[in-house]
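K.L.:
need a 3D model of the following:
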Amino acid sequence: MKFSVLMSVYKNENPEWFRESVKSIVEQTVKPDEILIVQDGMLNDDLYSVCDELKQCYPEIRYLKLDKNYGLGMALHYGVKACKNELIARMDTDDIAVENRFELQLQQFLEQPDLSICGGNIVEFNHNVDDIVSMRTVPYSMKAIVEYCKSRNPFNHMTVMFKKSTVLAAGNYQTFHLMEDYYLWYRMIKNNCQMCNLDTVLVKVRVGNGMYDRRGGFSYFLNERKLFTVMYKDGFISISKFCYVTLVRMVMRILPDKFRKVIYTFALRK
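P.N.:
So this is what the prediction gives:
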């Protein structure tokens, strides 16, 4: 089965992490025939140098250059449209894919022809890929995914492989700051798309570089509340669920960064 890998890079990415991430893709047990990397606005010289180097080494790489920085949602919006294959795997530019990730996901699509999206678990590390600090598991069955979506994101975004046609039918990625993926999964659920997560780790995720800091602040909470408001107005969640979820998330976002990190590491992860 042919498939594409979709990534997005912008000027503040770490060039070495970007290189390592792409390397983990091209060294898979089953390799993609297209790696589409969206350049979200102007990059710095080091990143352009890495882009040139990667293109010379891996001819399957193709770049989609955007005239300005649109943000992740619109970068992926344009990227999905530009991918040439029906199956598209997402990958972030600072993470490491487990070597048989694509093999496992392709097998699941073969076994379940009506499947629209397949994700999996992640482990998180700081700077050394072997220094695992936590693990995020996600629900596996369609029923569990729908229920989980009422309070938390049911997919680890960097692990998903999906069908282009069903993503486009749900409206594609849209601008929804920090909620681009969660909002898309919700719309796909409303479209009765079949979903699953594999009970295995597919990606090793880098959690350093201020990841927990970025998940704080009142503006982050306002974006979350906006999404849950949509769910409530659609009748997807009850008023009691809406109040509970938004209250918990507000507390999480206004906590000091060090306390939020502890909660993410020990309470919301394994």
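
K.L.:
can we go C-alpha only for contacts and neighbour counts from here?
P.N.:
Will do.

K.L.:
where along the stretch 101-250 of the chain do the helices fall?
P.N.:
Taking DSSP state H, counting those that start in this stretch, the helices of the stretch 101-250 of the chain run over residues 101-111, 142-148, 164-169, 180-190, 211-214, 218-233, 239-254.

K.L.:
reformat those as TSV; add mean neighbour count.
P.N.:
Shown next, in TSV, are these (neighbours: other Cα atoms under 10 Å):
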stretch	mean neighbour count
helix 101-111	17
helix 142-148	16
helix 164-169	17
helix 180-190	21
helix 211-214	14
helix 218-233	17
helix 239-254	15
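
K.L.:
report the central residue of the protein.
P.N.:
Closest to where the C-alpha atoms of the chain average out (Cα atoms, centre = their mean) is H157, at 2.0 Å.

K.L.:
tell me the contacts of that one?
P.N.:
90-91, 119, 181 (Cα atoms under 8 Å, 6 or more residues apart in numbering).

K.L.:
and of the helices of the stretch 101-250 of the chain, who's closest to H127?
P.N.:
Each of the helices of the stretch 101-250 of the chain has some distance to H127 by Cα to Cα; the shortest is helix 211-214, at 12.5 Å.

K.L.:
what residues does the helix or strand where F259 lies touch?
P.N.:
Element membership of F259, judged by DSSP states H and E, is helix 257-266. Helix 257-266 has contacts (Cα under 8 Å, 6+ apart) with 133-134, 212-213, 216, 252-253.

K.L.:
straight-line length of stretch 150-166, end to end?
P.N.:
End-to-end distance of stretch 150-166 (Cα to Cα, to the nearest Å): 21 Å.

K.L.:
please generate a structure for the following sequence too, so the two can be compared:
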Amino acid sequence: MAKVSVVMPVYNSEKYLKESIESILNQSYSDLEFIIINDGSTDNSFKIIKEYAKLDKRINVISRENKGIVYSLNEAIRLAKGEYIARMDADDISAPKRIEKQISFLKSHRDIDILGTQVKVVGNISNDIKEKNENKLNIEFDIYDDNREKILNYWYCLAHPSVMFRKDILRELKGYNDFKSEDLDLWLRAIESGFKIYKLKEELIYFRMHEESKTRVDNQNYEGLKDGIKIKLIDVFKREFKKDFKYIVWGASNGGKITKEVLDEFFEKSQCIAFVDKFKTGEFEKIRILHPKDINHIKFDYVFIATEPGKEEAMSSLKSMGLKCIKDFLSTV
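P.N.:
I've put the predicted structure just below:
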């Protein structure tokens, strides 16, 4: 029986699929099964998968109509025979020793349940965008901490296709829930259940960014962002959404608008009393805009940070006021 089950959902990925499959088949650690779910592709993806399955018996192919990534992942988890489950995406590339290094670490650190890695961003995008996304994806984790605060405040700090799990914890958590941001939901449920997440300080995944990627598709109408905010609210407020609630949104732009929209859905009795923006004045969404230095003069229950460029400055400013992250404020972007 294989020690590791690599699971990879595939949907219309013919352009990058060969590189992705070969990066798993050519791993230095070979005791693995490779479960590939063809999720109703309409391009040549299934043909490519079948060609590789003829060459390597470690590949287990499932092909059916499209049911989405969450269904596919849970299906693969049910089929997995390995002690460990490694995620893989059909447009990314695993470094040759990725599986070997993750297995070695998990064997020597029995207290770690979910193990990611740092990534190298690739794709037909500018170097500035690559660097920006690498900075977000490669935030280091603390092995002595549950890393909940980082996962809540830094959106994509744990690259989903880089992760290896102990299979038992995935089954205890009953797999993935049906969210656009299914990985964020899983990380937070795992932490709440007492499982530990860590990330190797080595780039073991070539993380491809392109126009057809799941992240870009999910965010065409900001559905991924909205889902992520909802997941964070559920985790932080434990579904206690009926109380009167006065809040501030830091960021008078699109992120602030979306944040308020989701908050008003969750907190029916809530009231946004101000937006905060050091570059704007007047009103936004018919609500007054305050300069950061004026926050001390109003009463509020919570602050939601909805600006990516100003996130660090906002968090630093709020901490200097004696407010505590998660207890008093949270980043929604």
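
K.L.:
so which of the helices of the stretch 101-250 of the first structure gets nearest K204 of the first structure?
P.N.:
K204 of the first structure lies closest to helix 101-111 among the helices of the stretch 101-250 of the first structure, at 10.8 Å (Cα to Cα).

K.L.:
residues in the second structure aligned with the closest one?
P.N.:
Using TM-score structural alignment, helix 101-111 of the first structure corresponds to residues 98-108 of the second structure.

K.L.:
what's the mean gap between that stretch and the aligned bit of the first structure?
P.N.:
Stretch 98-108 of the second structure, aligned to the first structure and superposed, deviates on average by 0.9 Å (mean Cα distance after the TM-score superposition for the first structure).

K.L.:
distance from the chain centre to that stretch, please.
P.N.:
Put simply, stretch 98-108 of the second structure sits 22 Å off its chain's centre (Cα atoms, centre = their mean, to the nearest Å).

K.L.:
ok, stretch 200-212 of the first structure next?
P.N.:
Distance of stretch 200-212 of the first structure from the chain centroid (Cα atoms, centre = their mean) equals 11 Å.

K.L.:
what sits against the residue opposite R148 of the second structure in the first structure once aligned?
P.N.:
In the first structure, the residue paired with R148 of the second structure according to TM-score structural alignment is V146. Counting by Cα under 8 Å, 6+ apart, V146 of the first structure touches 154, 189.

K.L.:
distance check, V146 of the first structure against L43 of the first structure.
P.N.:
From V146 of the first structure across to L43 of the first structure, the span is 38 Å (Cα to Cα).

K.L.:
now do T159 of the first structure
P.N.:
The spacing between T159 of the first structure and L43 of the first structure, counted by Cα to Cα, is 25 Å.

K.L.:
more crowded one of those two?
P.N.:
Using other Cα atoms under 10 Å as the criterion, T159 of the first structure and L43 rank with T159 on top: 27 against 18.

K.L.:
scan the first structure for its longest strand.
P.N.:
Once the first structure is assigned using DSSP state E, the strand that runs over the most residues is strand 194-206.

K.L.:
how big's the offset between that one and the second structure?
P.N.:
Mean deviation for strand 194-206 of the first structure: 0.9 Å (mean Cα distance after the TM-score superposition for the first structure).

K.L.:
what range in the second structure matches that strand?
P.N.:
Going by TM-score structural alignment: strand 194-206 of the first structure matches residues 196-208.

K.L.:
pull out the buried positions in that stretch.
P.N.:
Neighbour counts over stretch 196-208 of the second structure (16 or more other Cα atoms under 10 Å) mark 196-200, 203-208 as buried.

K.L.:
distance from the chain centre to that stretch, please.
P.N.:
Relative to the chain's own centre, stretch 196-208 of the second structure is displaced by 13 Å; criterion: Cα atoms, centre = their mean.

K.L.:
what does that stretch contact?
P.N.:
By Cα under 8 Å, 6+ apart, stretch 196-208 of the second structure touches 91-95, 97-98, 111-123, 140-143, 146-147, 158, 161-162, 187, 190-191.

K.L.:
again, 6 Å this time
P.N.:
Residues outside stretch 196-208 of the second structure that contact it (Cα atoms under 6 Å, 6 or more residues apart in numbering): 92-95, 98, 112-123, 141, 146.

K.L.:
give me the PyMOL select line for those, limited to the buried ones.
P.N.:
In PyMOL, a selection of the buried entries from these looks like this (16+ other Cα under 10 Å):
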select buried, resi 92+93+94+95+98+112+113+114+115+116+117+118+119+120+121+122+141+146
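
K.L.:
Y16 of the second structure: what's it in contact with?
P.N.:
Going by Cα under 6 Å, 6+ apart, Y16 of the second structure touches D91.

K.L.:
what number of residues lie near G71 of the first structure?
P.N.:
Look at G71 of the first structure: counted by other Cα under 10 Å, it has 19 neighbours.

K.L.:
ok, the one 10 residues further on next?
P.N.:
Per other Cα under 10 Å, the neighbour tally for K81 of the first structure reads 14.

K.L.:
and what of the one 5 residues further on?
P.N.:
Number of residues near E86 of the first structure (other Cα under 10 Å) recorded here: 15.

K.L.:
what's the closest non-adjacent residue to it?
P.N.:
K164 (5.0 Å; Cα to Cα, 6 or more residues apart in numbering).

K.L.:
need the counterpart of that neighbour in the second structure.
P.N.:
Aligned partner of K164 of the first structure by TM-score structural alignment: K167.

K.L.:
any idea how far its match lies from E265 of the second structure?
P.N.:
From K167 of the second structure to E265 of the second structure the distance is 36 Å (Cα to Cα).

K.L.:
equivalent analysis for K214 of the second structure, please.
P.N.:
K214 of the second structure is 25 Å from E265 of the second structure, by Cα to Cα.

K.L.:
more neighbours, those two?
P.N.:
Set K214 of the second structure next to E265 and count neighbours by other Cα under 10 Å: K214 wins out with 15 against 12.

K.L.:
list the buried ones in stretch 45-60 of the second structure?
P.N.:
Neighbour-count burial for stretch 45-60 of the second structure flags 45-46, 49, 52-53, 58-60 (criterion: 16+ other Cα under 10 Å).
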